[in-house]
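>>> Generate coordinates for the sequence data below:
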Amino acid sequence: MGQIKKEGTSWYFVAELGIDPLTGKRKRKKKRGFKTKKDAEKALAIIEAEVYKGVYFEPSTILFKDHLLEWFKIKRNSINFQTADTYQSFIVNRIVPSLGTIALSALSPLNLQSYVNTLKEEGLASSTVKKIYNIIKGALDYALNMELLHSNPIKKVQLPKDKKKEMSVWSVEEIKSFLTIAKKDRLYMAFHLAITTGMRRGEILGLRWKDIDFDRGILYVRQTLSKDGKQFLVGAKTESGVRSIKLPNETVSALLAQKKSICNDKQSLVNDYVDHDLVVCTSKGTPMNPNNLKRTYLKLIKEANVQEIRFHDLRHTHATMLLAQGISAKVISERLGHSNIKTTLDTYSHVLPNMQEEAANQIDTLLTATK
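Just a heads-up that it's a prediction; the model follows:
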């Protein structure tokens, strides 16, 4: 049985934890600092109940930063190097400075909620806050599995929500104006693919000729170029990102023209050409630096006199254009490599009201024809 005793103006308890199997000695836990006898009795009762059920374990004294870094050593083996770099940056620059010196067992929903609120007050985007939240959650889930915690305190934290930003896309007229100007540039194929296939930038810059089936008019996304342009990554951003995309005839023709242009580069440079089998590359065959692609893209936007949108918005333009033409969201989801159709519907919900109106008009047309 445990004991409750007074010490000066406060109370403490001594709990019996049973026999240590390694030493054969009786284990006890002493905790001080309770303001009233009732508080001490309540805390003792909780521990005694856990001991009786066989679920009690000593709270870890390890600091959160030490546990976090230990978890990251394991985690980085299951994620690609770009994601690992992002995780490390958030851990070193954001999480450890604020939460690192708190004991793992002392983390609570209250101090974690305060931390998340601070991140938002500093102006971080909700998506960035969520990434940091997920890192902490992953580390605490691991602590739970290792029986260092009773529960994961961050699961009770409320994440901030931003109003959905209005998506920037080009109209069909703007697409035509831009492509007309871009056609003169050697990087035209990158912009053409972004608009006609919805591929991500890294997917376009990692695309190889062997990934294209010209007979069937199908392109396969099997490789991407890293954000810094220094490394090829097998697969795509997600599992569902490894996919096939049916190509329009115009895109097949543009690809054949691109292949002919690259063959000319090879012949003119001979031994100086470094062949990576890339569809979009430098004049020497080496991978195209994403920043150089961006510079060219912005320059062409000014020349075409169209609204400035991000390169990634060409992907949104592709999806919006297809939805407006009544193409199934399921088909668009597959072209974009989304993990499920819900992602597609949530991302492009702004287009759906127009589609609803069109659906109603089609019903009217059918019923009128029937009458």
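>>> switch to C-alpha atoms for all contacts and neighbour counts from now on
OK.
>>> which ones are touching the residue lying closest to Lys161 once chain neighbours are set aside?
Leaving aside its sequence neighbours, Lys161 sits nearest to Ser126 (Cα to Cα, 6 or more residues apart in numbering; 6.2 Å). Contacts here follow Cα atoms under 8 Å, 6 or more residues apart in numbering; on that basis Ser126 touches Lys120, Leu159, Pro160, Lys161, Asp162.
>>> got it, and Thr296?
Thr296 is in contact with Leu187, counting by Cα under 8 Å, 6+ apart.
>>> Following up with a second sequence; could you model it the same way so I can compare the two?
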Amino acid sequence: MAAYLTYWLENVAVHHLRETTHTRYTACVHRYLIRGLGKKKLTKLTAKDVRTWLNQLRTTCQCCERGIDTARDEARCCAVGQCCRKLLSPLTLTYIHSVLKSALEHAVREEEIPRNVARNVRTGTPRPRRFEPLTADEARQFLTAAGGHRLHTLFELALHTGLRKGELLGLRWGDLDLDRGTAAIRRTLQRTAAGGLTTLPTKTRASERRIALPTRCLQSLKLHHEQQQREREAAGTTWQHSGHVFTTVQGTPIDPTNLTRAFTTTLRRAGLRRIRFHDLRHSTATLLLEQGVELVVIKELLGHAHIGVTATVYAHVRLRLQRDAIDTLGIALHGPAITETAIGDGDEPPPCAALVR
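Next up, the predicted model:
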């Protein structure tokens, strides 16, 4: 298994995966798969072997297993006999299982094994990762705090369009049609282990799309272009033209880590709770759903490959909108007396679907 997994990474996966994905696959293979199944014969691997290993992995403290505490300057838990029980999350276990399935699937194609035994093992469906989108009031508060920042236009565009961080940083002036009010999303900017800051194709084929830009963002982009021209004149010969919409004061692309740092600082200045930059994308979709925008429109805007992805991620919002809808129907059928009862309860906010529409 160890030999085959190494071969699969170096000769197969490297040609079919994005560099960042291949880096995660490599870490997963060396950290978990080879350590747990590396000595097994590929042709003799059974579903029972995979299930037994996954069950053991589920209950093993990773701090003990990988010597995390031992590597510290001063041990404070597992190395001194006080196990911290650092267990893998269900989401991580599912990811490890999926990498193993991908590797064995190729072994089936090359007729190394007759069937993919990992497919016969069920790990269960993990709960989707929770996210904390901004409310409409918090979004306005955030934009107000970002007003004086040189990347105010980027933050505004992120909230209005739901673009990913890499898509925003990879945006070039040639991708924008400010007269027609559209933007072509063709690439993403990411930091990779081999090439540093690198421009890559979009996450999926569906992610390559053309979106409409709000009037407010068009005005901000024009002002941002003027600001960039002033920065270019101030930089003089040190300016490095990259063609990107959002750059440093020297014209170079912005490192995603630095953008995250600026975003966190802006949140703190606005007095808001700490969230991920990606939660701006979730905020856009949530606010659009609450305004009654159809799911298929949101799917196209976000660049999801399938509408099922959009429906699954924002199921909690749709459930709340269903509650609002049936409460509104109750008002229509039984009169406003029900509204007073619902408001007086205090446990649920008053029905608001009709007002939002």
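>>> And the TM-score between them?
In this superposition the chains share a TM-score of 0.80, using TM-score structural alignment, normalised by the length of the second structure; 306 aligned residues with a Cα RMSD of 2.1 Å.
>>> CSV please, covering the contacts of Ser126 of the first structure and showing secondary structure and neighbour count.
Compiled in CSV, the contacts of Ser126 of the first structure are given as follows (DSSP: H, G, I helix; E, B strand; the rest coil; neighbours: other Cα atoms under 10 Å):
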residue, secondary structure, neighbour count
Lys120, helix, 16
Leu159, coil, 15
Pro160, coil, 14
Lys161, coil, 12
Asp162, coil, 9
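>>> Output these in CSV, with distance to Phe178 of the first structure appended to each entry.
Shown next, in CSV, are those (distance: Cα to Cα, whole Å):
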residue, distance to Phe178 of the first structure
Lys120, 37
Leu159, 40
Pro160, 38
Lys161, 35
Asp162, 32
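>>> quick revisit: how much space between the equivalent of the residue nearest to Lys161 of the first structure over in the second structure and Asp49 of the second structure?
Under the alignment (TM-score structural alignment), Ser126 of the first structure pairs with Pro90 in the second structure. Applying Cα to Cα, to the nearest Å, one obtains 19 Å for the distance of Pro90 of the second structure from Asp49 of the second structure.
>>> Residue in the second structure paired with Ser261 of the first structure?
So Ser261 of the first structure corresponds to Gln227, using TM-score structural alignment.
>>> Just the helices from the stretch 1-150 of the first structure, written as ranges.
37-53, 64-75, 81-90, 96-99, 109-121, 126-145 (DSSP state H, counting those that start in this stretch).
>>> Distance check, the residue positioned nearest the centre of the second structure against Leu301 of the second structure.
Closest residue to the average C-alpha location of the second structure: His278 at 5.5 Å, with Cα atoms, centre = their mean. Distance, His278 of the second structure to Leu301 of the second structure, using Cα to Cα: 15 Å.
>>> Could you do Gly124 of the second structure as well?
Taking Cα to Cα as the measure, Gly124 of the second structure falls 31 Å from Leu301 of the second structure.
>>> what's the answer for Glu156 of the second structure, then?
16 Å.
>>> what do you get for Lys101 of the second structure?
To Leu301 of the second structure, Lys101 of the second structure is 32 Å away according to Cα to Cα.
>>> Tell me which residue of the first structure lines up with Gly251 of the second structure.
With TM-score structural alignment as the criterion, Gly251 of the second structure matches Gly285.
>>> what's near enough to touch that match?
Contacts of Gly285 of the first structure (Cα under 8 Å, 6+ apart): Tyr273, Val274, Asp275, His276, Asp277, Leu278.
>>> What is the burial count for the last one?
By the measure other Cα atoms under 10 Å, the count of residues near Leu278 of the first structure is 21.
>>> what's the residue nearest to it when sequence neighbours are not counted in contact with, if anything?
In space, Leu278 of the first structure comes closest to Arg208 once its chain neighbours are excluded; the distance is 4.4 Å by Cα to Cα, 6+ apart. Contacts for Arg208 of the first structure (Cα under 8 Å, 6+ apart) come out as His276, Asp277, Leu278, Val279.
>>> swap the cut-off to 6 Å and go again
By Cα atoms under 6 Å, 6 or more residues apart in numbering, the residues touching Arg208 of the first structure are Asp277, Leu278, Val279.
>>> ok, so of those, who is nearest Asn93 of the first structure?
The shortest approach to Asn93 of the first structure among these belongs to Leu278, at 36.4 Å (Cα to Cα).
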